[in-house]
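Novice: Okay, here's the prediction I keep looking at, along with the sequence it came from:
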Amino acid sequence: MSGRGAAEVAVVRVRQRDRRRRVLPMLAAVRLLGVRAARRDVVLLGAWFVVVALAVGVAVGGPRLATRVLDEGARETVAAAGRDADLVVTVGGSRADRAMRAIDDLLVDIAAPGLRTVVHEVVVSLTGATTPVLTVARPDASGPGEPVAAPDNLAVGLTLLDSRVPADSLVRVVEGELPREGRVAATDTFRVAVPAAAAEAWDVQVGDVMVLPSRRVAALGEEPPTVAVEVVALVEAVDPDALVWSDDVGVWTAGRGDAMALLAPPQLAGALDAALGGTATTVLRYVPDPARFDDEVAGQVRADLRRLETSAETLLPARIQFGAAVTSALPEALDDFARAARSAAAQMSVPTLGAAGTVALVLVLLARLVVERRRSVLELERARGAAVGTVLLRLGVEALTVTVAAATATLALLAWLLPGTTEPVGLAAVLAAAALAAPAWGSVLARRAWSGSRVPANRRDRARLVRRRAAARVVGEVAAVLVAAAAAVALQRRGLLQTSTASTDPFIGAAPLLVALAAAVLALRLYPWPVLAASVLARRSRGALGVVGASRARRALQPLPLLVLTLAVAVGVGGLLLVSTIRAGQVRASWDLVGADAMVTADDVGLLAARLRDEPGVTEVVAARVVSGARADLGNRDTEVTVLAVDEPYRVTLEGLPGADVNLAALDRLPYGTTVPVPERGDPRPTVQAVVSPWVAERIGSRGLSLWVSGARTELDVVGTTTYAPLGSGRGPFVFLALGTLIADQGALPPTVAWVHGPGAAEAAAAVVGALPPDSADTVGTATATSRAAWLAESRADALVQGVERTLVIGALVAALLAAVGAVATALAGARERGRTLALLRTLGMRPRLGWWLAGVELAPVVLAALVAGGAAGALVVTQLGTAMGLDVLVGGVRTPAIVVDGAALAWVAVGAVALLLVAVAVDALAHRRMRLAEVLRVGETPGG
């Protein structure tokens, strides 16, 4: 190597050695100063850890919780539908044989991905048209036996014995041997099994051969075709109520006078049906598994079902899809779930967005407080030559350490409590904000400490600069208020639920958060006035406490702490008021839909109403006839109305029901206890007195009002109007009559509803309905009893409702915790300055334990302003915008629930604010415990500061 090259290498090594000498001490200094700062600000860093953990919890746990709620709602919806959720496909005619041959491919051939995911079983049933038996041949010991005439009315029907299921799990063989699959010709004898009970009723035995008529067309000159069927087994059902028998009713209950079932495996049953002329109907029941549903799968299934309405190709094999009829209650159930799910998702987005906004502000607040507490240290380091990069590195390492530790702990806790997928965008945003907030503030402070801030020397220029900053602040505040107003108007007009999209508009969803921000801006503007008024009174007090307290209270307000506390209070108040509104709306919905403590319905409840009046715990029973969709002739137009023919206690019982605080006096004019006789043919029908809705009364023409019910016309004499609208009984407008005056051609129409009132109404209704004899359907029809308490309990147990309430409560608790962190951090941020003031006052004779006074007068106005502004914002959002938040879909009633301002919720928020203030003052007192008066007066700072 040449001398020049060796010299260059030596220079490079020297530079590297100098760089290491500079970097290593810098890293050592960063480590030493970082450890010292962390020990000094351990409380603030602990608060930082808590806030970062909450931020990660909101960003990750919020979407997971919403997803879990919607998934549980989807599964609950399908489970509640029961067997009605099954897709029942009916294939008749010549396609039935093809359907039976395609049994093994039914699950495989489902083309729709959603249906293929949720369908876990296909049950195939075969119901044949009833066929009479022509003759029965019973073999004897010497031969096959001679045919004899069949018993009178003996008929058979074809039933499938599914070969995919083990035979011993379907039936038990009482005698003989089950028929096996195999090819047979139309002229062969078909081997079948019959139920043992039916065989005993019809005196049919194993070995009997029955001759059945066929619908096939016979050739000219030939005898009508027949089919021979041999009974080879007598069987009993392992479970007569099993799903496989549900579409072939009467297989195991057939007795004398009913058709007897012929059970055969698919291939044999198809050949037998073809031989009989193709009269059987194949029923394919696709059974969905509720456990396989979630919100996303429910959406896919809904899309598949829409296509299934026009074509069966997504469900059935091609060879049998033509002419197939598909019926199911699953589409309607999923449509209802979709509307409720959108409402629940929108409701859950409100506290999530509110908590996210509060967390973001707390992160900024803590970052600023951490840096401000170290201002003197950072400025001293800069004066001694420390680089901005050193400050940035130290704060960055500290922030990254806290962020990683908090995020790791929170994600581990969520993986245990709330497993699910993670939204990477939200998590990345939270981690970036948490790791960069403090370094960003520190670098700005360090740079300003070096370069300083230039101020114009000219007084006019300085005044112009002040006016420019004030104008910029005013523009920003006005913009914040206008944006909040625009979001509130959009929410009120368009609603939280968007009909054109499946998700909530973020701008509309953030309306409560924006309103809270606007309230905080107004509080910043209005804060000085009440504080100034209080300071005037404080200056007149004796001693220095009043003057010092008034001075510090006027300077105490800072935008960030007030924004944090205002948002937290608004989220808490809004969440608690929404919970109280939902629960009150469910109570109102229970009264609307049930109408009393219990309701009994039947084709004729007159006898049941009489029995209910004698039951213990029943105070009143109202019998009524409800006719929805009746036609009312107004004289110049027709309209549909709901008719309520009620008996006399109806008006009295209404006075105690929610929502009945309207004009009910007109109902007293109805002729209760009157029975209108049916007029003879050709006689005019009598005029019946009625009370109608104002909408009907205003539109009655000159020819009067008449009503058409059950094909009979009744002339009405309007004796009054009422605005009471029992929407749970039907759509308005309403016509009220006295029970007994609503007549048809066969006489007065009987009551169909009995509303039962009293503490024992539910038990009485269940007992009376349960005591009905089996033959009561011939007299009263199918009777059902509904308890209002049971309906309310079921509504509140709904997965979506519970999920929304849980989210709102969690949002309120998170907001309370964030408010506590913000208040404690604010108290610690001003602790040193208050310490210097307290030390100065002690030299004037003030007692050392009165330091809580300084903290109280400095923090109380901020907490009080946040309580007023946040409480007003939360109450304003709920009272003015709550009706546009889709609560009616979630509550499940017939009307939009009235907004309820729960005084208990507001009281809890006020108590929480007082507790928050006490905690902040206590933390400040703890910060002053180790303060030494001599050191503070000597250096103007607390030790270690």
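Specialist: Now that the structure is in, tell me what you want to look at.
Novice: all contacts plus neighbour counts: C-alpha atoms, from now on.
Specialist: Noted.
Novice: check which helix or strand covers the residue nearest to residue 539 when sequence neighbours are not counted.
Specialist: Spatial nearest neighbour of residue 539, chain neighbours left out: residue 547 (4.9 Å); criterion: CA to CA, 6 or more residues apart in numbering. Secondary structure assignment for residue 547, by DSSP states H and E: helix 544-556.
Novice: what residues does that helix touch?
Specialist: With CA atoms under 8 Å, 6 or more residues apart in numbering as the contact definition, helix 544-556 has outside contacts at 528, 531-532, 534-536, 538-541, 853-854, 857-859, 861-862.
Novice: Which ones among these lie within helices?
Specialist: If you go by DSSP state H, the contacts of helix 544-556 have 528, 531-532, 534-536, 538-539, 853-854, 857-859, 861-862 in helices.
Novice: Looking at neighbours, which among the residues you listed is most surrounded?
Specialist: Of all the ones in helices among the contacts of helix 544-556, residue 862 has the most neighbours under the rule other CA atoms under 10 Å, reaching 27 neighbours.
Novice: close enough to count as contact, it and residue 563?
Specialist: No. If you go by CA atoms under 8 Å, residue 862 and residue 563 don't touch, sitting 10.0 Å apart.
Novice: follow-up on the earlier one: tilt between the helix holding residue 547 and helix 528-539?
Specialist: Computed by axes from the mean of the first three to the mean of the last three CA atoms, to 10 degrees, the angle separating helix 544-556 from helix 528-539 equals 170 degrees.
Novice: Okay, buried residues for helix 544-556 please.
Specialist: Neighbour-count burial for helix 544-556 flags 545, 546, 547, 548, 549, 550, 551, 552, 553, 554, 556 (criterion: 16 or more other CA atoms under 10 Å).
Novice: Over to stretch 431-441?
Specialist: For stretch 431-441, a neighbour-count test (16+ other CA under 10 Å) marks 431, 433, 434, 435, 436, 437, 438, 439, 440, 441 as buried.
Novice: From the chain's centroid, how far away is it?
Specialist: The gap between where stretch 431-441 is centred and where its chain is centred comes out at 36 Å by CA atoms, centre = their mean, to the nearest Å.
Novice: Second structure for comparison follows:
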Amino acid sequence: MSGLLGLARRQATAHRAVPVALLLLVLLVSAVVTAWPRLLAGVDDRQVTHEIAATSPLSRDVVGVLPGGLPRLPAPPAGSTPFPPDVEENLGGLYAALEELRAAQPEPLRDLLGDPSFWLQSEPAEIEPPPDPLMGRQRLRLTVDPYLADRVTLVAGRWPEPHIPVDPYAELAEGREGLLTVEERLVLVNAAIAASEPLEVLLSAPAADVLEWEVGTERRITGNTVPALLTGTYEVTDPRADHWAHNLYSAQPYVVDDLNLGTSAEAAAYLAPSWDGGLPAGMPEHVRTFRTQMWFPTVVDALSADDVDAAAAQLTRFTAPQPLGEAGDLVPAAEVRFATELGEVLDRVRQQQAVTSTVLTVIASGPLGVTLAVFLLAARLLVSRRRSGLALLSARGGSGWQLRSVLALEGLVIGLPAAAAGALLAVLLLPGRTAPADLAVTGLVALVPAVVLAASTSPRGLRESRADLGTRPSRWRWVAEVVLLVVTAVALVLLGQRGVQPGAGETDVLLTGVPLLLAASTCVVVLRVYPLPVRALAGALRRRRGLTAFLGAARAVREPAGGLVPAVALVVGVSVAMFSAVLGSTISAGVQATAWQSVGADLRLSGPVLDEEKAAAIAAVPGVAGVATIGDAGTVSVAGERLDLAVADPAAVRAVQADGVGIDRLPADLSGGTGDAVPAVLSAEAVEALGAGVGDTLEAAVGDGVTLEVVGTVGRLAGAGTTGDVLVEAEAFAAAAGRAVLPRIALVDVADGEDPTAVLGRVREVEPVALAQNPAGDASGFLSSPMAGGMNAALGVAVVLSLVLVVVAVVMTQLMGAPVRARLLAVLRTLGLDRRRARGIVAWELGPLSAVSVLAGGVLGVLVPWVVLGGMDLRALTGGEEQPGLVVDPLVVGGVLGGVLLVTALAVLVSTVVSSRADVAGELRMGEET
């Protein structure tokens, strides 16, 4: 055994370059496989936070509603809530019940739910408008918010005082109330109203302006009750705070301009926070019907990617009906049902995780396959350098087990410390979390050198021989290759029959396996087909006088450089680079098309009224080629179907969208309707809902009724936002309806050669308030998400890593045949062969195989994305509603393929130059000694 260890020590100290290269390879691979899951975990965690934060508070927060007035729950211990004592007395019990409910939830849901919030609000109460009002119909929603003082700033007047209602029946004897007549009741109610103070309320300053209500004045509430006194106005401290998303009437009044009902405004009128549930006598019954809206704000950064499944399941259970607070002796506990759209967000996150996991698995499998091929090449190279010592050990009776043990031991000495160092390096340089299963992969990498070295060693393999002589074709190889091709064909058929499927929260095994099967099948075809033209070429060159081409072609057939392994490395490496490039182009084009579908033009302005005067001013801005405005006529009944009606000039819309990317354009011929009918364009959804087509007439329930004639259809009106089921011609609709719709969307076409950002800056001088969008900004915003950034980074790393591994594979392949090649060239040099022709002979060893492998890898790199698009829903990666089409950008594909060819050619050239510089005297002397 000591002799075996001594031999292993002497072997390790000889030819140090190869073990050092293998050690560095293990170090690199172990660092990558340790860092990869940490990187993906970090990307997934940030994507969860990104998706939750991008959802509106009203959608993501967990909201519940209790009807029936002020909840009567037992008051908590004094000082246990964030409210003042007078507020805590009435509303503290509700806060305590919500806190207890949250505390009872399991993790991670408990951390996901923030501190509870709530307010109480009545149904709208009509108030008497002033003379010649801006808003014909004015309504208040009486509101109680215990958090209001912390979220607003009083700008005029004072805070309202609690209303002390006068009980009209307080003086009656017990049981007398039920005996009163209607007239007697009315007398008592009027007396109570006369004895009561006005109901003091607080409005936002914008609401007071719209309602034309001055501080310190009263307004009569419709019905027989006390008036409302405006004691003060406020401005919200942070208009963007999530709190205001739960009340549309608090920060700003809710103003509606309805075609049928005219203008109206609705605002929240705040009562004193210490309100005890009492209201003035005579208040309309519907106003007395208060509801309590409660919500748990979502803590956007509370979840990690690993928590998504558990949180989704817990959230589903939490939204089932459940009691709030404790039941009394005679009164059952109130039952509340919470609701949220956060579950849909988590489902979308799970789909994104499934899609990205599958795509990244496909991407990672390529470099992994090339890495294994490189490991095999390194092992065979090391065995070739150890051949003399191993042959001596075998000649002296060493068994195959002993030979393998020597190299396996050397592999362990190389692999274990290198893998540990690589894993430690990844953990130190990249923050994140590492699961035990991830370290198991690193452990397997540490064992790879020992395994491949042992597998590459056998007593029979220590004798040098020509690969093309003395062997018969293996029947089992044919069987294995046929089985592989059949399995690949079956997998393709199954994937095609299954069609596009959205992510289901886990890696798609079939979709992940098909690219691997295609890569393996391509390698088999290359190795079977490659010798045929080379052998024919060698036969043709035999009759020519030149030596270089004939001898190079003959050696390419007799002594293929590395055989299967370099072919696998080249095919898979090139295909991964091409796959990454094509998939990146497809995703980028899909994101651009989605952005254009949302924006609809080079620039999109929305928000304030953009009438003809404003549109003309925008059109006059230097750099603006055209403007089209779109008005939202609301949801109306069209032939019995509720559809969103958009009002615009179709010709102007078509003109500004002429250069749009990936959007549906309006038909070119949109001639007017016949008679008094209004020309209309139906979206695809409207066509399906109505069952109508071009030439049909439809009735729209607007005013006294408007007749529409369908003059065209479009898949979807880009840039219309939430409207656009039906697009009608503006002037004809205004004439038919007797009223124009004020547009709030403007699509702006930027002149050719102008920078949209610079043009937007000039447009801002004309319209500084409107929300501005442009496709490039929306696309860059989506691509800046953690998921998109991680995907782009992974694609880039895959391209670079594949090219590096291709270079390493080419170099190692050339080094593996260096001894035999050196002896051949030494003999040929003594016969008069110059260095130039020697380099040609060396280049022939790997040149044909490299060319064929690169070509096959390029075809495979385009085929795999096509297969992936046929079986995977990539909408999660583009943010769109439609599956993106395959995009093969000639510039990108040509650049990647040209880079691969250049890198491969340089690797072949460098190794050729080095290999051709053989020491003639040394090689001949070694030949004489052997």
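Specialist: Structure received. Note that the structure is a prediction, hence the values are computed from the model and not measured.
Novice: Now the TM-score, please.
Specialist: Once superposed, the chains reach a TM-score of 0.76 (TM-score structural alignment, normalised by the length of structure 2), with 817 aligned residues with a CA RMSD of 4.9 Å.
Novice: Give the equivalent position in structure 2 for residue 856 of structure 1.
Specialist: Superposed on structure 2 with TM-score structural alignment, residue 856 of structure 1 falls opposite residue 843.
Novice: tell me the contacts of its match?
Specialist: Neighbouring residues of residue 843 of structure 2 by CA under 8 Å, 6+ apart: 552, 908, 909, 912.
Novice: Please list which of those residues are preserved in structure 1.
Specialist: Contacts conserved in structure 1 for the contacts of residue 843 of structure 2, using both residues aligned by TM-score structural alignment, their matches' CA atoms under 8 Å: residue 909.
Novice: closest to residue 591 of structure 2 among the contacts of residue 843 of structure 2?
Specialist: Taking CA to CA as the measure, residue 591 of structure 2 lies nearest residue 908 of the contacts of residue 843 of structure 2, at 39.2 Å.
Novice: That closest one reaches residue 845, doesn't it?
Specialist: No. Assessed by CA under 8 Å, residue 908 of structure 2 is found out of contact with residue 845, at 9.4 Å.
Novice: mean distance, stretch 906-916 of structure 2 to its aligned residues in structure 1?
Specialist: Using mean CA distance after the TM-score superposition for structure 1, stretch 906-916 of structure 2 ends up 3.9 Å from its aligned counterpart in structure 1, as a mean over the superposed pairs.
Novice: Buried residues, that stretch. List them.
Specialist: Buried residues in stretch 906-916 of structure 2 (16+ other CA under 10 Å): 907, 908, 909, 911, 912, 913, 915, 916.
Novice: Rebuild those residues as JSON lines, extending it with secondary structure.
Specialist: JSON lines is the format used below for the buried residues of stretch 906-916 of structure 2 (DSSP: H, G, I helix; E, B strand; the rest coil):
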{"residue": "907", "secondary structure": "helix"}
{"residue": "908", "secondary structure": "helix"}
{"residue": "909", "secondary structure": "helix"}
{"residue": "911", "secondary structure": "helix"}
{"residue": "912", "secondary structure": "helix"}
{"residue": "913", "secondary structure": "helix"}
{"residue": "915", "secondary structure": "helix"}
{"residue": "916", "secondary structure": "helix"}
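Novice: Which pair of these spans the longest distance?
Specialist: The farthest-apart pair in the buried residues of stretch 906-916 of structure 2, when distances are taken by CA to CA, is 907 and 916, at 14.1 Å.
Novice: what lines up against residue 477 of structure 2 once you look at structure 1?
Specialist: Checking TM-score structural alignment: residue 477 of structure 2 goes with residue 473.
Novice: The helix of greatest length in structure 2: what's the following helix or strand?
Specialist: Secondary structure assigned by DSSP H gives helix 342-385 as the longest helix of structure 2. The helix or strand immediately downstream of helix 342-385 of structure 2 is helix 387-395, counting by DSSP H and E.
Novice: outside of that next one, which residues touch it?
Specialist: 11, 400, 403, 459, 462, 463.
Novice: count of neighbours near the nearest residue to residue 69 of structure 2 once chain neighbours are set aside?
Specialist: Counting by CA to CA, 6+ apart, residue 69 of structure 2 lies nearest to residue 290, which is 4.4 Å off, once chain neighbours are set aside. Residue 290 of structure 2: 22 surrounding residues under other CA under 10 Å.
Novice: Quick check, residue 290 of structure 2 in contact with residue 65.
Specialist: No. With contact defined as CA under 8 Å, residue 290 of structure 2 does not count as touching residue 65 (10.5 Å).
Novice: hang on, the earlier thing: can you tell me which residues contact the residue nearest to residue 69 of structure 2?
Specialist: Taking CA under 8 Å, 6+ apart, we find residue 290 of structure 2 in contact with 67, 68, 69, 70, 120, 121, 122, 123.
Novice: one more time with 7 Å
Specialist: Shown in contact with residue 290 of structure 2 (CA atoms under 7 Å, 6 or more residues apart in numbering): 67, 68, 69, 120, 121, 122, 123.
Novice: Specify which member of these is nearest to residue 732 of structure 2.
Specialist: The closest of the contacts of residue 290 of structure 2, once distances to residue 732 of structure 2 are taken by CA to CA, is residue 123, at 38.6 Å.
Novice: you'd agree the closest one is up against residue 283?
Specialist: No. Using CA atoms under 7 Å, residue 123 of structure 2 is not in contact with residue 283, being 11.7 Å away.
Novice: The stretch 651-800 of structure 1: strands as residue ranges?
Specialist: Using DSSP state E, counting those that start in this stretch, the strands found in the stretch 651-800 of structure 1 span residues 687-692, 705-709, 712-721, 734-738, 743-744, 747-748, 753-757, 784-787.
Novice: Nearest residue to the residue nearest the centre of structure 1 in space, please, no chain neighbours.
Specialist: The centroid of structure 1 falls nearest to residue 800 when counting by CA atoms, centre = their mean (2.6 Å). Closest residue in space to residue 800 of structure 1, ignoring its immediate chain neighbours: residue 73 at 5.5 Å, by CA to CA, 6+ apart.
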